[in-house]
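**Q** coords below, sequence missing:
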């Protein structure tokens, strides 16, 4: 694992006989015992060590991530190696970020901050969230948390998932659902089925004045189409993620008054490391006892 402080957290309470090896494969040479590694624990990293280093880890059976997203890891991961995400670690924090971003735009907080910096007192006309029709794309932990809070605020909520099931509409319905969506929240993993899911067709279907909040991955949204719609003033957007990430200098989304951007901090609550250490210790215990690991996802091959 690359984080020494995290290693020290995990060491307390790890199963007897466990050897923890500090190694940041992005910046440091391979450790002497690389061939003995059975579990690889990552911090926030968009991709794994790569084929050459994987080949030097014949004993590797599983990789543990601290993020919910894993799209960059599956490309090179050997088919014999399992992959677990940090599902649930960041759900509450990310749901709060989505809610805060939407509320900030509706309540015109960025405009109020700009006035404060210029020492101007000029009451603004603001909007309320209660009663607005919300579509949440993502039926996992984040989506469930958002639905609970939004319904408590008086918002009718539609949840969208990959396929139809009780209480969940299929993603194929999104272009039609967008027509009656005042707030569109994206909280879904990035894969082939969600890449570009919110395209020009979906954005054009949204009512004028709609808010788009992306706390998923930037590539879930067609960036060029979104830039066109916010620049025209049709919709506003809260973006905790972008495509590309970060946006290049001079990109119109940086300066568009209809856009609020945060630097991918949705899941970055201060205490996430303690929760991650607890999860890793649990996974180590399961591995030692021959039990299935938690939060596994499918990999190619």
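**A** Looks like it arrived, so ask away. Keep in mind that this is a model prediction, so the values were computed, not measured. Residues are numbered from 1 along each chain as shown.
**Q** for the rest of this, base every contact and every neighbour count on C-alpha atoms.
**A** Fine.
**Q** what about the strands in the stretch 1-150 of the chain?
**A** Secondary structure of the stretch 1-150 of the chain (DSSP state E, counting those that start in this stretch): strands at 39-41, 62-64, 82-84, 134-137.
**Q** which of those sits most buried?
**A** strand 134-137 (a mean of 27; mean count of other Cα atoms under 10 Å).
**Q** neighbouring contacts of that one?
**A** Residues outside strand 134-137 that contact it (Cα atoms under 8 Å, 6 or more residues apart in numbering): 143, 146-147, 155-161, 171, 177-178, 181-188.
**Q** out of the residues you listed, which are inside strands?
**A** Of these, the ones assigned to strands by DSSP state E are 157-161, 183-186.
**Q** how about the spatially most central residue of the chain: what's its closest non-neighbour residue?
**A** For the chain, the residue nearest the mean C-alpha position is residue 216 (4.0 Å; Cα atoms, centre = their mean). Beyond its immediate neighbours in the sequence, the residue positioned closest to residue 216 (Cα to Cα, 6 or more residues apart in numbering) is residue 187, lying 4.5 Å away.
**Q** contact partners for the one you found?
**A** 136-138, 142-143, 214-216.
**Q** could I get the full set of helices for the stretch 151-300 of the chain?
**A** 174-177, 200-205, 223-231, 252-255, 272-289 (DSSP state H, counting those that start in this stretch).
**Q** no wait, the stretch 1-150 of the chain
**A** Taking DSSP H, counting those that start in this stretch to define them, one finds helices in the stretch 1-150 of the chain at 4-11, 51-55, 91-106, 109-117, 141-152.
**Q** ok, structure two:
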């Protein structure tokens, strides 16, 4: 078992397996060919997490500590059939939802302007938009999208609309399919992207998507940078028609000379939705549960795909 957290620091790991700590170092802790359960290093470049996979001939489970799995999926074709890929559902919902709310409020209330004014010793008052009475559209209504709505609930919104791959009904109301986006976008004051990055969602927020957003609307991306067409977004930002709050960008990390840094009406945070004090205890609980299930031959949680299966 390869774990990115030192095994001795994780309480409750099942006895029996041999545990090795590897968090992306140049040297492997053991022969990758002997690894049966691989936990991908967290917040490392995709090439780091993918590097040992081509040599993992005995691997049965690949477990990410992120909600998204796009950073390892390209290397899965190197694995034998039957390997299960699991994500970290249950680990990042609270932190990502907190940051989403932070980005919305900071952008609407002009907090970045206040910080710049404070640096200059300037007192800048005036009216700012409130979140109250706004309409919010959440695009990507999985566990993170639902957690975002949970935290929006006390803010006296006019409306929350939800979009996912397919339509369904929740306790909070209907979830619309992606096909309904053209009709929903013009009604939203705030559009939150919390969808996984897939072939279907890459550049989902393209020029057509953005053009349908109402004048003055705010785009918030806590999904993956490539869900947004960066050039199309820059066009809207530079025109002043839209504003944006981005925890993820394309490219990422954002190069120092990139125009997004200087575009008007944009707030950029450096992909910090997940890495908070809430991460470690939740990640450790996930690992102890998954490894116990694997040792006891019980069904694993959060299985995204199985290599060799139809559609994988």
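**A** Perfect, I can see it now. Just so we're clear, the structure is a prediction, and the values are computed from it rather than from any experiment.
**Q** now distance to residue 279 of structure 1 and mean neighbour count too, for the helices of the stretch 1-150 of structure 1, in TSV please.
**A** Below are the helices of the stretch 1-150 of structure 1 laid out as TSV (distance: least, Cα to Cα, whole Å; neighbours: other Cα atoms under 10 Å):
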stretch	distance to residue 279 of structure 1	mean neighbour count
helix 4-11	9	16
helix 51-55	23	13
helix 91-106	14	21
helix 109-117	36	13
helix 141-152	16	18
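**Q** possible to save these as a markdown table with distance to residue 32 of structure 1?
**A** Compiled in a markdown table, the helices of the stretch 1-150 of structure 1 are given as follows (distance: least, Cα to Cα, whole Å):
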| stretch | distance to residue 32 of structure 1 |
| --- | --- |
| helix 4-11 | 17 |
| helix 51-55 | 13 |
| helix 91-106 | 37 |
| helix 109-117 | 52 |
| helix 141-152 | 39 |
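**Q** so where is stretch 88-103 of structure 1 in structure 2?
**A** Aligned by TM-score structural alignment, stretch 88-103 of structure 1 corresponds to residues 90-105 of structure 2.
**Q** if we can go back for a sec, which residue lines up with the residue nearest to the centre of structure 1 in structure 2?
**A** Per TM-score structural alignment, residue 216 of structure 1 is aligned with residue 223.
**Q** please name whichever of the helices of the stretch 151-300 of structure 1 is nearest to residue 117 of structure 1.
**A** Ranking those by proximity to residue 117 of structure 1 (Cα to Cα) places helix 252-255 first, at 17.0 Å.
**Q** how far apart are the closest one and its match in structure 2?
**A** Here the mean offset of helix 252-255 of structure 1 against structure 2 after fitting is 1.0 Å, by mean Cα distance after the TM-score superposition for structure 1.
**Q** read off where that helix ends up in structure 2.
**A** Counting by TM-score structural alignment, helix 252-255 of structure 1 pairs with residues 259-262 of structure 2.
**Q** can you mark which positions in that stretch are buried?
**A** Across stretch 259-262 of structure 2, burial judged by 16 or more other Cα atoms under 10 Å covers residue 260.
**Q** what lies in contact with that stretch?
**A** 234, 266, 268.
**Q** out of those, who's the most crowded?
**A** residue 266 (21 neighbours; other Cα atoms under 10 Å).
**Q** pull the contacting residues for it.
**A** Contacts of residue 266 of structure 2 (Cα under 8 Å, 6+ apart): 107, 237, 243-246, 260.
**Q** with residue 219 of structure 1 instead?
**A** 190, 195-196, 242-244.
**Q** buried only: go through the residues you listed for me.
**A** 190, 195-196, 242.
**Q** what's stretch 283-294 of structure 2 aligned against in structure 1?
**A** The aligned range for stretch 283-294 of structure 2 is 276-287, by TM-score structural alignment.
**Q** average gap between the matching stretch and structure 2?
**A** So stretch 276-287 of structure 1 averages 0.7 Å relative to structure 2 (mean Cα distance after the TM-score superposition for structure 1).
**Q** now distance to residue 122 of structure 1 too, for the strands of the stretch 1-150 of structure 1, in CSV please.
**A** Below are those laid out as CSV (distance: least, Cα to Cα, whole Å):
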stretch, distance to residue 122 of structure 1
strand 39-41, 51
strand 62-64, 51
strand 82-84, 51
strand 134-137, 30
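**Q** closest to residue 304 of structure 2 among the contacts of stretch 259-262 of structure 2?
**A** Among the contacts of stretch 259-262 of structure 2, residue 268 lies closest to residue 304 of structure 2 (Cα to Cα), at 29.6 Å.
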